[in-house]
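J.: Fold the stuff below for me.
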Amino acid sequence: MSADHPHYDVVVVGGGINGTGIAMDAAGRGLKVLLCEMNDLASATSSNSSKLIHGGLRYLEHYEFRLVQKALAERESLLRNSPHIMRPMRFRLPHRSHLRPAWMIRTGLFLYDHLAKREMLPGSRSIRFDDSGPLKPEMTRGFEYSDGWVDDARLVVLTAKKAEQAGATIMTRTKCVSAKRGRDQWQVTLRDTNTSAEQVIAAKAIVNASGPWVSALFGETLSMPAPKMIRMVKGSHIVVPRLNQEEEAYILQNEDERIVFVIPYEDNFSLVGTTDVEYEGDPSKAKISPEETTYLLDIVNDHFKRQLQPSDVVWSYSGVRPLMDGEEENAQKASRDYTFEVSDEKGQAPLISVFGGKITTYRKLAEVATDKLCNFFKGSGGHWTKTAALPGGDFDNQPNLAASLKQSYPWLPDNLISRYVRTYGTLSHDILSGCTSMSDLGQHFLGTLYEREVNYLVRNEWAMTSEDILWRRTKQGLYATDNEAEVLDQYLANLSEGTRVTVDH
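T.: From the prediction side, this is the model:
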C-alpha cells in the first residue's frame, strides 16, 4: 500500500441511518472514520419509513418482547436528543371486537406502558368516540397510547453532520467499488458516481451498513460469500389530504390481522401506511403497486367518514426493508431486530456487517457495532451518544424556539418559522444570520423554499439535486410542480462545483 493513499481507521459503507449512526459513534470515540454512500444520504430505506419512533405495539403479538423493550427504552432518549425533528405523538386505536378482544388490547398496552421506563410520555387509556370525530359512527370505543414521530431523512442527515463535527469524512455520491483485504488493512477503491473518478484509500476496518444491499456487497465488492442473506420486504405509503384535524394519529386494524397508521403529516396531509410485500430486484427502484394503493385506501375507507379515491393520493413512496431471513411465511412476521457478523479470520483486517434493524433502535445498534469495532482499536473512548443532542437540537421545546426566532426575525412569516423549527432547530440561525427582511432570503422557488435555504443545504448538508432538497431535506416537494423542480435543478446546476466534498490527502 502506497504511503500516498489516505489512511483511515474505519470505512463505513452505507449512508442510511445505521451507517451514519455508526460513523457518528465511532468518530466520537476517537476513530478516524470515512463514510461513503453511492447516492444521497437516506436515499433508500431510511427515508421511506413510517416515520415513527416506536416500540412496535404489533410486535408483541409475535412475542418479540426483547425488541419492543429495547425500542421503548430508546424512544425517550431520541426524543430528548432531537426535539426539532422528533415529537411525542398520541395514537388512537379504534376497537373492533371481531379482530382483537378488548382484554387482549388492554394487556398489550399494559406491557407497552411498563416494559421500559417512561418519563416524558403519558400512559395508555380507554377512550370513547362521538359523532363529531372523523371515524364512522359505528366506531364508538377505542384506546389511546403514546409513541413518537420522526423526520427520518433529516435524522440521517443530522446524524451525518454530528459525525462530521466529530471528525468523520462524509462522502455522498461515492460508491465503494472494491475492497481488497490484507493482514492489517483494507485497500478500498471509491468511485465518484457523478464524474466516475476513482481514488484508493486504506482502512484498518470496514463496516458494511448498506441496508438492502448488505448481502450483495459481499459478492460485488468484497469478493467473498455472504454469511447471511436478508429478506427484502417492500413497505409502501400514500399521502392524502388531511383526514383528521386533531394532532393524534390513528392505528387501524384490518381483517388480515395487519395494522395501518394514519399520521398527521406536514400540516395539510395524512400519511397512510404501510404494506408488507416480498420484494426482489433493485431496492432503489421499489414503487407502490395499484394493489397496494387500493389496499391502503380500503382500510382507511372502512374506518373514516371521508371516503378516498386513488385520485386523492398526493404522493406515494416505497422502501425496501432488509429483514433478517427466518422461516416465517408472512413478511409481517419477519423480525425487525438486528444482528452483526464480525469477520477477522486469521488476524486479517476486520469486517463488521449489519443485518436488519429498525430506525428506533439505530443509536443502540450503532453503539453495539462501535463496541465491536473498538475491540480492534485499543484506547478508543467509551459510550457517549445516549445524551448527545443532534445538531440543532440544543433547545427545550418547539414553542419557545419559535418565539425566540419570531423575536429575532419579526418579519419572518409564522409558517416559515414553524417549518424551520421542526427542520433545523437552532441551526435556523445559521440560515437566517444577517437577514433583515424577506428579500434577504433571495429567490423564491416554491412553497416556503428560498435561495438562502437552498444554498445552506448545498454547503452544509450534501444536497445536490432538487430531489435531495424537495423530498429528503424539506418535504417541500409536496407543493412543487414539475416546472418548479426543473427551475430548482437549473439553479443547482449553476452553483459552483467548489461545494463538492473530496478526501483530504
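
J.: make it CA atoms for all contacts and neighbour counts henceforth
T.: Noted.

J.: got a list of what the residue minimising distance to the centre of the chain touches?
T.: Nearest to the mean C-alpha position of the chain, counting by Cα atoms, centre = their mean, stands Asp152 at 2.9 Å. Asp152 sits next to 46-49, 51, 359 when contact means Cα atoms under 8 Å, 6 or more residues apart in numbering.

J.: Buried ones in stretch 426-442, by neighbour count?
T.: Using 16 or more other Cα atoms under 10 Å as the test for burial, stretch 426-442 gives 426-429, 431-432, 435, 441.

J.: that older thread, I'd like the contacts of Asp152 laid out as a markdown table, including distance to Thr474, secondary structure and neighbour count.
T.: As requested, these are arranged in a markdown table below (distance: Cα to Cα, whole Å; DSSP: H, G, I helix; E, B strand; the rest coil; neighbours: other Cα atoms under 10 Å):
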| residue | distance to Thr474 | secondary structure | neighbour count |
| --- | --- | --- | --- |
| Ser46 | 15 | helix | 27 |
| Ser47 | 12 | helix | 23 |
| Asn48 | 14 | coil | 22 |
| Ser49 | 16 | coil | 24 |
| Lys51 | 14 | coil | 20 |
| Ile359 | 19 | helix | 24 |
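
J.: Just give me the closest of these to Met224.
T.: Ser46 (26.5 Å; Cα to Cα).

J.: how many neighbours does the nearest residue to that closest one once chain neighbours are set aside have?
T.: Distances taken as Cα to Cα, 6 or more residues apart in numbering place Gly16 nearest to Ser46, at 5.5 Å, with adjacent residues excluded. Neighbour count of Gly16, defined by other Cα atoms under 10 Å: 28.

J.: Second chain to compare with the first, below:
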Amino acid sequence: MDRSMDAPYDLAVIGGGVNGAAIARDAAGRGLSVLLLERGDLAQGTSSASTKLIHGGLRYLEHREFALVAEGLHEREILWRQAPHIIWPMRFVAPIVPEGRPWWMLRTGLWLYDRIGGRKALPPTRRVKLAGRMGLQSDIRRGYEYSDCWVDDARLVLLLARDAADRGADVRTRCAVSALRREGHLWRIETRSCEGANVFHAAMAINAAGPQVGQLLDLAHAPKPAALRQVRGSHIVVPRLHDDPRALFLQLPDGRVCFAIPWQHAFTLIGTTDGEDNADADPPHASEVEIAYLLDAVNRHFRRQLSRDDVVWTFAGVRLLADDGSGRPEAATRGYRLELDRGSDHHSAPLLSVLGGKITTHRTLAEAALERLGVMENAGWTATAPLPGGDFMPDGLDEADNLAPLEQEIRAQAQNLSRPTIHRLARAYGTEALGFVRGDMGRAIGQGFTEAELDHLITREWAQTVDDVLWRRSKLGLWFSAEEAEVLESAIRQMS
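T.: All right, here's what the predicted structure looks like:
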C-alpha cells in the first residue's frame, strides 16, 4: 500500500530486527499507520544470531545491572505466555569449578536471581550433584540448577512482524533506505528494492537499524551519539554432547562465561564470545580464534574432547552497545538507550534512534520508544496479547505435554505426516499450522518439508530465498542435502 504526501504514515520504523518489529507491532496495535522497512530479510542480522535465550542475564549481576536483570526476569513469563510454541522454560546447570566464582558467590547471585524478577511459574534454584553426569568431567562434582527460557529468535521476529501486518502495518522486506530527510513536518524516505525506487512519507521515524544505526543517522544528517561500541558475539554448533535436556552455564578462567545448550534435538549450541576486533565485517562471521576459544571452553568441562572437525555450523552477530566506559566488551551494558532528534525546532518531524537492547526486553523497549515519541494511547496492550500461533495456554513446564493437544489436531488434519514433522510444525507455527496442514501437503521437498509449508512461508512470512527458509524460518539447513536445497530453490522460483 503506497501513500502519497496527502496520506503519510504516522510512523516509519527502519530496521526489521527484534526491536523494529516489536515497535511496529506495538504501534499498529495502538491504531497508528505504520511502515516497517528492512533492507534484507527479517531477522537477517543480529536478531537471528543470538544465544536464543529469554533471560535476565545472570552474569550481568556482577556488573551491577540490577534494573536490567529485573526487567528481563519480569519479561520471561510474559513472553512465554505470548508464544508458548517458540518460547519454553529450560533449566540451566552452573557447575562449581576451581577457576570460577566461589560457591557462595554463585549461590548469592542465584538467590537474588530468583527474587528480583517476579518469578511465578518457573521453578527456583536448587543444588545438584554432578559427578560425571551430563557428560562432564568426573572431578566436576557439584553445581546449581536454575530457570530461564529458550526462544527461536528468528521466528520471534517473524511473528512480531506478522502480528504488526495483521494489525494493519505495511511490512516491506529487501527495501533499503537510500535517502532520509525532513520535508516540513514529515520525513521523506526514499527506498530501493527489486521492484524499483519508491518514496514514502511519515510523521515520525524510528531508527532501529542495529549496527547500521550510525549509517542511517548519516543519511538523515542527524547528530551521532559519541559513546557507541560494536561487539561481535559468535557461536558454534556441534553434535549433541549429552542426552540431558538441561543447558550448562560454563565459567571460564578469564572470568567470562558461555552456554552449552541442547539444540534442534541432535546438536549442542555453544556461545557466546564478546569481541570488538573486526566487528564491522558485513556479514559478521566467527573467527578461527573465537571457534578455538569456544572449543577450549567445552573441552575444559566435558569428557568428550572436541576438535575443529566437530563444528558443523558457526554464526555470529554484532551488537551495538552503549559505551559505558567498561574496558572489557563483556562488561559493557546490554541495556538500551533512546536518542531523540527533533531537528532545528520542536515542530520538525522527530527521529528516534534505538541503541543497544537485547531480545528479552524487546517488548518493554517498544513501549518506551513509543512513550518517548508521545504515543500514549492503549499503552501496555502487548503484555497480554498472544503472538500468531500462541493462542493456547501452557499447562505446565513440559514442552511435550503442552504441545501434545496441538500435535493431535495436526495429525487429524494430515495423517500422513511423520511424528517428527508434526512436532516441528507445532513448535514452529503453533495453532497457525492448522491453517495450512491438510491431507495433501503437495510435493515433498525434503526432511518433511512440503509445498504447503513453503506456500505459507512465502505468502505469510515474506520468505524469498533458500536461506530465508532453511536458516531463519527453520533450521532445516542443518539436515538438508545439496540436492534437496536445489529442489527447494526450484520450488521457490515456481511459487514466487
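
J.: Can you give the structural similarity as a TM-score?
T.: Once superposed, chain against chain, the TM-score is 0.95 (TM-score structural alignment, normalised by the length of structure 2); 484 aligned residues with a Cα RMSD of 1.6 Å.

J.: Looking at the buried residues of stretch 426-442 of structure 1, which is nearest Ser353 of structure 1?
T.: Leu427 (33.3 Å).

J.: Counterpart of the closest one over in structure 2?
T.: Alignment note: Leu427 of structure 1 maps to Glu432 in structure 2; criterion TM-score structural alignment.

J.: Enumerate every residue touching its match.
T.: 388-389.

J.: pretty sure it belongs to a helix, no?
T.: Yes - assignment of Glu432 of structure 2 by DSSP: H, G, I helix; E, B strand; the rest coil places it within a helix.

J.: Could you check how far it is from Ser193 of structure 2?
T.: 29 Å (Cα to Cα, to the nearest Å).

J.: Return the closest of the buried residues of stretch 426-442 of structure 1 with respect to Pro350 of structure 1.
T.: Once Cα to Cα is applied, the member of the buried residues of stretch 426-442 of structure 1 that ends up nearest Pro350 of structure 1 is Leu427, at 37.2 Å.

J.: gap between that closest one and Val233 of structure 1?
T.: 36 Å.

J.: what do you get for Arg321 of structure 1?
T.: Taken as Cα to Cα, the span from Arg321 of structure 1 to Val233 of structure 1 is 5 Å.

J.: Between those two, which has more neighbouring residues?
T.: Neighbour tally, Arg321 of structure 1 and Val233, criterion other Cα under 10 Å: the higher count belongs to Arg321, 27 against 22.

J.: Counterpart of that one over in structure 2?
T.: So, by TM-score structural alignment, Arg321 of structure 1 is matched to Arg319.

J.: How about that match, nearest residue that isn't a chain neighbour?
T.: In space, Arg319 of structure 2 is closest to Val231, 5.3 Å off (Cα to Cα, 6+ apart).

J.: What is the neighbour count of the aligned partner of Glu278 of structure 1 in structure 2?
T.: The equivalent of Glu278 of structure 1 in structure 2 is Glu276 (alignment by TM-score structural alignment). The tally of other residues near Glu276 of structure 2 (other Cα under 10 Å) stands at 17.

J.: Could you pull up the residues touching Tyr265 of structure 1?
T.: Per Cα under 8 Å, 6+ apart, neighbours of Tyr265 of structure 1: 242, 271.

J.: ugh, wrong one, Pro322 of structure 1
T.: 211-212, 230-233, 355-357.

J.: Can you tell me which of those comes closest to Ser289 of structure 1?
T.: Closest to Ser289 of structure 1, out of all of the contacts of Pro322 of structure 1 and judged by Cα to Cα, is Val233, at 13.7 Å.

J.: Next one: the closest one relative to Thr45 of structure 1, how far apart?
T.: Taking Cα to Cα, one finds Val233 of structure 1 at 10 Å from Thr45 of structure 1.

J.: Quick check: neighbours shared by those two?
T.: 320-321.

J.: can you put the buried residues of stretch 426-442 of structure 1 in JSON lines and add distance to Ser496 of structure 1?
T.: What follows is the buried residues of stretch 426-442 of structure 1, written out as JSON lines (distance: Cα to Cα, whole Å):
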{"residue": "Thr426", "distance to Ser496 of structure 1": "27"}
{"residue": "Leu427", "distance to Ser496 of structure 1": "23"}
{"residue": "Ser428", "distance to Ser496 of structure 1": "23"}
{"residue": "His429", "distance to Ser496 of structure 1": "24"}
{"residue": "Ile431", "distance to Ser496 of structure 1": "19"}
{"residue": "Leu432", "distance to Ser496 of structure 1": "21"}
{"residue": "Cys435", "distance to Ser496 of structure 1": "22"}
{"residue": "Leu441", "distance to Ser496 of structure 1": "19"}
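
J.: No further queries at this time; thank you.
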